[in-house]
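Student: sequence first, then the predicted structure, then my questions.
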Amino acid sequence: MPPATRRKRGEGQWALGYREPLNKNEENKKNDDGLNVRRRILDIYSKQGFDSIDPADLRGRFRWYGLYTQRRPGIDGGKTAVLSDEELDDRYFMLRVRIDGGQLDAAQLRTIADISVKYARGTADITDRQNIQLHWIEIENVPAIWEALEAVGLSTTEACGDTPRVIIGCPLAGIAADEVIDGTPQIREVAERYIGSPEFSNLPRKFKTAISGCGAHCTVHEINDVAFVGVVNDEGEVGYDLFVGGGLSTNPMFARRLGAFVAPERLPEVWAGVTSIFRDYGYRRMRHRARIKFLMADWGPEKFREVLEKEYLGYALPDGPPPAPPLPHRDHVGVHPQRDGLFYVGFAPRAGRVNGELLHTIADLAERYGSGRVRTTAEQKMVILDVPAENTEPLAGELARHDLQVRPSTFRRQTMACTGIEYCKLAIVETKQRAMDLIDELEKRLPDFDQPLTINVNGCPNACARIQVADIGLKGQLVVDENGDQVEGFQIHLGGQVGASFGKKVRGLKTTSAGLTDYVERVVRRYDEQRRDGESFADWVGRADEADLR
């Protein structure tokens, strides 16, 4: 057999006729569609309890409905890669509420708040994909949670798993003064037509989508599997530029432009075409090579576009222009005018951490000072829409009383953290509290620092908090301290920029968790002292002496 044929067969690509599962995950998906687990949760597991759950459902198909077992308390990071799932599993779940486009009304936000208080010990975290995650969920309560969510138009369907996950969109869709196009109709149509459909419920791995016409590019299209970015073509028509193949984790790659212009009415079928290519040609042999970015790396954008047009669409897409460059801040924090004369008010919790009572308060404030419309962002922030000018400062003051800052420090505004060892079975170190403590300390030590600076804190190598595209990216790992003891710490990535470059790793540059604040203070002070007028942190890292980065 020729080498090329052998390689393709070894990747398990369906389109080439190779359907036999090549690993346990693929075998589980072939045995039963993940969507079918809903009925077992309702009829069996929620009634008979945790011990009745089939392991293939517990650690596989449950994800199709946003459920992961969380980490059993008391297991240190050194055991993460040593213990089996059975040993790491707690009898409680993380539940991810899917919020396409980050769009919520007050009733929906109150429902999530009620679920948090009643079933999740008050926990709630805003993710960097606009979802809200809850913890301490018991299987017996899942049917009641679903019923409450679905009554207000929310769900957990395909919030996790090898599926098309939440579709992220600009929180200002439809109201931003500088918006190229409102992506809301396309987000809704894709979600209604394809989410929860067996057509795309067995993909090689997770599949992340962004659809936005935001001038700031707040959906970070460069690191999504597929992204549609608002543009205006030479004929003055408004539509989307198409990007495919972005993703981070242990092999970061930026999405590639296909150079195609997608008219709004064609977007759902183009999305389905791209997703179908992933389903049919995606690599299924090894989980760590199963994302669409690896297919794009092998094919290139020209071949990908050719296959999309000839095999899936049946027509050629017109060429189109690239989007404008992003703005320095992509997070929509602060008080800003809408196109209709009202204002939006964006605010920053600490590292995305909120709670059920706070979500209730935010819903109340959104109704009292605005229209009740609330948005989550892809930077772990929130936005209240439709605020009259005279209400903006009273609202900002009320939010500040609850430690929700409308005019936050650089460190509050631009620090992000994943779930970490508190709940995640993959994590090696603590992240959320570490990030919150870091914010507090840096605000005390560097009160006048006001340059844009992203600090992303991740508990393992998987980059849920985008460490490779942060100014200071912190990858959790065990390190050796000055006494020779193994302790929690971080490998440091410096000078990453979304869509431009991945962070630089300086040989041997690590810090203990205890020494983290001292390190960050030191490197930020050096940047502030040495930066040229208008020079970004990433540009400074590119020219700085290695000694100044340590």
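Tutor: Structure received.
Student: C-alpha only now, for contacts and for neighbours.
Tutor: Noted.
Student: for the closest residue to residue 184 other than its chain neighbours, grab the count of nearby residues.
Tutor: Distance criterion C-alpha to C-alpha, 6 or more residues apart in numbering; nearest residue to residue 184, sequence neighbours excluded, is residue 173 at 6.5 Å. When neighbours are counted by other C-alpha atoms under 10 Å, residue 173 registers 22.
Student: residues contacting residue 173?
Tutor: Taking C-alpha atoms under 8 Å, 6 or more residues apart in numbering as the contact definition, residue 173 lies against 179, 181, 182, 183, 184, 212, 213, 214.
Student: same thing with residue 184?
Tutor: So, once contact is read as C-alpha under 8 Å, 6+ apart, residue 184 ends up touching 101, 169, 173, 174.
Student: ok, residue 88 touching residue 72?
Tutor: Yes: in this structure, residue 88 is within contact of residue 72 by C-alpha atoms under 8 Å, at 5.7 Å.
Student: higher neighbour count, these two?
Tutor: Taking neighbours as other C-alpha under 10 Å, residue 88 and residue 72 compare with residue 88 leading, 22 against 19.
Student: which strands or helices does the helix or strand residue 444 falls within pack on?
Tutor: Per DSSP states H and E, residue 444 falls inside helix 432-445. Contact analysis of helix 432-445 by 3 or more C-alpha pairs under 8 Å, 6 or more residues apart in numbering; DSSP states H and E lists helix 410-413, strand 415-417, helix 516-530 as its packing neighbours.
Student: right, and these - which one's nearest residue 59?
Tutor: Proximity to residue 59 (C-alpha to C-alpha) singles out strand 415-417 among these, at 24.1 Å.
Student: how far is that closest one from where the chain is centred?
Tutor: 12 Å (C-alpha atoms, centre = their mean, to the nearest Å).
Student: re the thing from before, in a markdown table: the contacts of residue 173, plus secondary structure and distance to residue 262.
Tutor: Putting those into a markdown table (DSSP: H, G, I helix; E, B strand; the rest coil; distance: C-alpha to C-alpha, whole Å) gives the following:
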| residue | secondary structure | distance to residue 262 |
| --- | --- | --- |
| 179 | coil | 17 |
| 181 | coil | 12 |
| 182 | coil | 14 |
| 183 | coil | 12 |
| 184 | helix | 15 |
| 212 | strand | 13 |
| 213 | coil | 13 |
| 214 | coil | 16 |
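Student: and those, which is closest to residue 6?
Tutor: Using C-alpha to C-alpha, the contacts of residue 173 come closest to residue 6 at residue 212, 40.1 Å.
Student: quick check: closest non-adjacent residue to the spatially most central residue of the chain.
Tutor: For the chain, the residue nearest the mean C-alpha position is residue 129 (3.3 Å; C-alpha atoms, centre = their mean). Excluding the flanking residues, the one nearest residue 129 by C-alpha to C-alpha, 6+ apart is residue 378, at 4.9 Å.
Student: one more to weigh against that first structure:
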Amino acid sequence: MTDTAPASPAPRARREGPRDEGQWALGRREPLNTNEEIKKDEDPLRVRERVEQVYAHHGFASIDPDDLRSRLRWWGLYTQRRPGIDGGRTAVLAPEELEDEYFMLRVRIDGGRLDLRQLRTVADISVRWARGTADITDRQNIQFHWVRIEDVPEIWRRLEEVGLSTTEACGDCPRVVVGSPVAGVSADELLDATPAIEEITARWIGDPTLSNLPRKYKTAVSWLPDIPYEINDLAFLGSVHPDHGPGFDPWVGGGLSTSPRLAERLGAWVALDDVPEVWVAVTRLFRDYGYRRLRGRARLKYLVADWGVERFREVLEGEYLKRRLPDGPPPVLPAAPLDHIGVHRQRDGRYFVGAAPVAGRLSGEALARLADLAEGHGSARVRLTPYQKIVVLDVAEPASLVGALRAVGLEAEPSSWRRDTMACTGIEYCKLAIVETKERAATLIGELERRLAGEALDIKVNVNGCPNACARTQVADIGLKGQLVTGPDGTQTEGFQVHLGGGLALREGADGRFGRKLRGLKTTAAELPDYVERVTRAYLAGRKDADETFAEWTVRATEDELQ
């Protein structure tokens, strides 16, 4: 295959069933839904010109609706939710009724890597133009809120001046490439994947031949299994080949939302230098063969599910790579999951210190103070993790840093609840959300720290504002999907459907699986701390021994124990 999207692709053998899925490789070039029409009309990346030349000068009211609700996403911009609109109206109001005249702006931070100049720039932008907001996402991004379109060109200029961008942070394109936050310093790492991530982002982020994919495209490259590799469209994980040595094991077809699917091993082995080539080959395959008829079936996971990995690999190697990849072994997983919280020795004898904010929520002021603390302790680098945490690298004397971070709202010795709770943006800013999440997660953490003090626990709680699973509802020990439920007084109120016992294969002997859903198992938001305390105490009383995990217990627990 060439590296361009052909205007009229050559005819190929039909590879799917009788239903027309709008696949370019099969000659289906006419758009089959509104989103595809918008992308065909103009490369969404070109909207930047209008932001800089028109919208920033004439304000929100001047923005074309197709740009506002579609193309701006390719530059990290989503309108945020208008304050005061309750969750019951999320699905019934028109977009123009839901949206405010302010934006969320997502900064892509590939591999979670920030030097101090970049960190200070992000902090300054937060304070100047985003009312101090700076949330860490579970894909190693930073999200600002309250951004005005008038300020976006200057924000772009400041970010790009220090090597950051918002290019394709959202949209139907290659999103941020997730990587290990301790790449290059971990004593357990055999290969540093950073060069592959750098080559991918330098060569193909912003490439117009890849800016019109069927849907969002999430990828990851890491030697260590400290990333959620099973829920990416494409992921590369470290693996040692018996003949070729250290390399990477590719996985394809993962994703969550309302139809979750775990990625599968391709069964191949990829050398570090070849990771970018395989990455772009899979991306082009998705571009050409991905489904474009129904937006709800446009993720890569549907193609992999229909084809199977054997056929997927056959097309990848035969039509795109033009060579066969060696077969390879699966990765070797560690004895315990890696989240890098606390103090850890690096391979060079220095230390990295991982710390947890509350559910990913920070501020520009806190990030500026973090930069000063890192510099004062000899560090010039920090990392964001795909679990909404922060890691400071290259620390010579970590003990004093632990205490200093606490004063900034970053806890390097957190309770298990603070360590293991994530939350999406929620109804505060998100137009899709039904319930509030960030403050609710903070309240939950505080209550559980008080009620279950002294208990040694490892229970992951993911709080989601809607069914889209941005905070990974289905793969948490306790996954909470926001919805309206009936309260004690019979009225509709904010609450959650509960998923129990989900998880990813991040340690030896673990299998990735989705959480158990019991019929009618819901809780109101007000009763959430009571419910989590109750099910946790049932686990402590009913587990076989201290080694039985919460997820393992939920498989055999009775419905009464899980209520």
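Tutor: Great, that's in hand. Keep in mind that what you see is a predicted model, and the values were worked out from it rather than measured.
Student: so which bit of the second structure is the helix holding residue 444 of the first structure matched to?
Tutor: Using TM-score structural alignment, the residues of the second structure aligned to helix 432-445 of the first structure are 438-451.
Student: distance from the matching stretch to the first structure after superposition?
Tutor: Taking mean C-alpha distance after the TM-score superposition for the first structure, the mean distance separating stretch 438-451 of the second structure from the aligned residues in the first structure is 0.4 Å.
Student: neighbour-wise, which of the contacts of residue 184 of the first structure leads?
Tutor: Within the contacts of residue 184 of the first structure, most neighbours by other C-alpha under 10 Å means residue 169, with 35 neighbours.
Student: what lines up with residue 293 of the first structure in the second structure?
Tutor: Using TM-score structural alignment as the criterion, residue 293 of the first structure maps onto residue 301 of the second structure.
Student: er, residue 417 of the first structure I mean
Tutor: By TM-score structural alignment, residue 417 of the first structure lines up with residue 423.
Student: same check on residue 208 of the first structure?
Tutor: With TM-score structural alignment as the criterion, residue 208 of the first structure matches residue 218.
Student: what's the one helix or strand its match maps to in contact with?
Tutor: If you go by DSSP H and E, residue 218 of the second structure is part of strand 217-222. The contact list for strand 217-222 of the second structure, computed with C-alpha under 8 Å, 6+ apart, reads 172-180, 183, 192-193, 196-197, 227, 229, 232-238, 299-300.
Student: now do stretch 305-325 of the first structure
Tutor: 215, 229-234, 241, 257-262, 269-270, 273-274, 276-277.
Student: among those, which are in strands?
Tutor: Using DSSP state E, the subset of the contacts of stretch 305-325 of the first structure located in strands is 229, 230, 231, 232, 241, 257, 258, 259, 260, 261, 262.
Student: what about the closest residue to residue 45 of the second structure other than its chain neighbours, which SS state?
Tutor: With C-alpha to C-alpha, 6+ apart as the criterion, residue 45 of the second structure has its nearest non-adjacent residue at 6.1 Å, and that residue is residue 74. Judged by DSSP: H, G, I helix; E, B strand; the rest coil, the three-state class of residue 74 of the second structure is helix.
Student: identify the residues contacting residue 74 of the second structure.
Tutor: 44, 45, 167, 168, 169, 170, 171, 172, 173.
Student: mind doing that once more with 10 Å?
Tutor: Residue 74 of the second structure makes contact with 43-48, 67, 166-175, 206, 211-212, according to C-alpha atoms under 10 Å, 6 or more residues apart in numbering.
Student: of those, grab the buried ones for ChimeraX.
Tutor: Selection of buried members from these for ChimeraX, criterion 16 or more other C-alpha atoms under 10 Å:
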select :44,45,47,48,67,166,167,168,169,170,171,172,173,174,175,206,211,212
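Student: and the contacts of residue 74 of the second structure, which of them are in helices?
Tutor: Among these, the ones falling in helices (DSSP state H) are 47, 48, 67.
Student: what do we get in the first structure for the first one?
Tutor: Taking TM-score structural alignment, residue 47 of the second structure has residue 37 as its aligned residue in the first structure.
Student: would you mind measuring from the nearest residue to its match once chain neighbours are set aside to residue 52 of the first structure?
Tutor: Residue nearest to residue 37 of the first structure in three dimensions, not counting chain neighbours: residue 61, with 6.3 Å by C-alpha to C-alpha, 6+ apart. Separation of residue 61 of the first structure from residue 52 of the first structure (C-alpha to C-alpha, to the nearest Å): 15 Å.
Student: before we move on, what about residue 399 of the first structure?
Tutor: To residue 52 of the first structure, residue 399 of the first structure is 44 Å away according to C-alpha to C-alpha.
Student: neighbour count for these two, which is higher?
Tutor: Under the criterion of other C-alpha under 10 Å, the comparison of residue 399 of the first structure against residue 52 puts residue 399 first, with 21 against 12.
Student: hang on, the earlier thing: surely the match of residue 293 of the first structure is in contact with residue 259?
Tutor: Yes: counting by C-alpha atoms under 10 Å, residue 301 of the second structure touches residue 259, with 9.5 Å between them.
Student: compare the two (neighbour count), which wins?
Tutor: Set residue 301 of the second structure next to residue 259 and count neighbours by other C-alpha under 10 Å: residue 301 wins out with 28 against 13.
Student: about what we covered before: can I get the contacts of residue 184 of the first structure in JSON lines including secondary structure and distance to residue 345 of the first structure?
Tutor: Formatted as JSON lines, the contacts of residue 184 of the first structure follow (three-state DSSP; distance: C-alpha to C-alpha, whole Å):
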{"residue": "101", "secondary structure": "helix", "distance to residue 345 of the first structure": "17"}
{"residue": "169", "secondary structure": "coil", "distance to residue 345 of the first structure": "17"}
{"residue": "173", "secondary structure": "coil", "distance to residue 345 of the first structure": "14"}
{"residue": "174", "secondary structure": "coil", "distance to residue 345 of the first structure": "15"}
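Student: what do we get in the second structure for residue 342 of the first structure?
Tutor: With TM-score structural alignment as the criterion, residue 342 of the first structure matches residue 350.
Student: do residue 466 of the first structure as well
Tutor: Looks like residue 466 of the first structure aligns to residue 472 there (TM-score structural alignment).
Student: wait, that match touches residue 421, no?
Tutor: No: look at residue 472 of the second structure against residue 421 with C-alpha under 10 Å: they stay out of range, at 11.0 Å.
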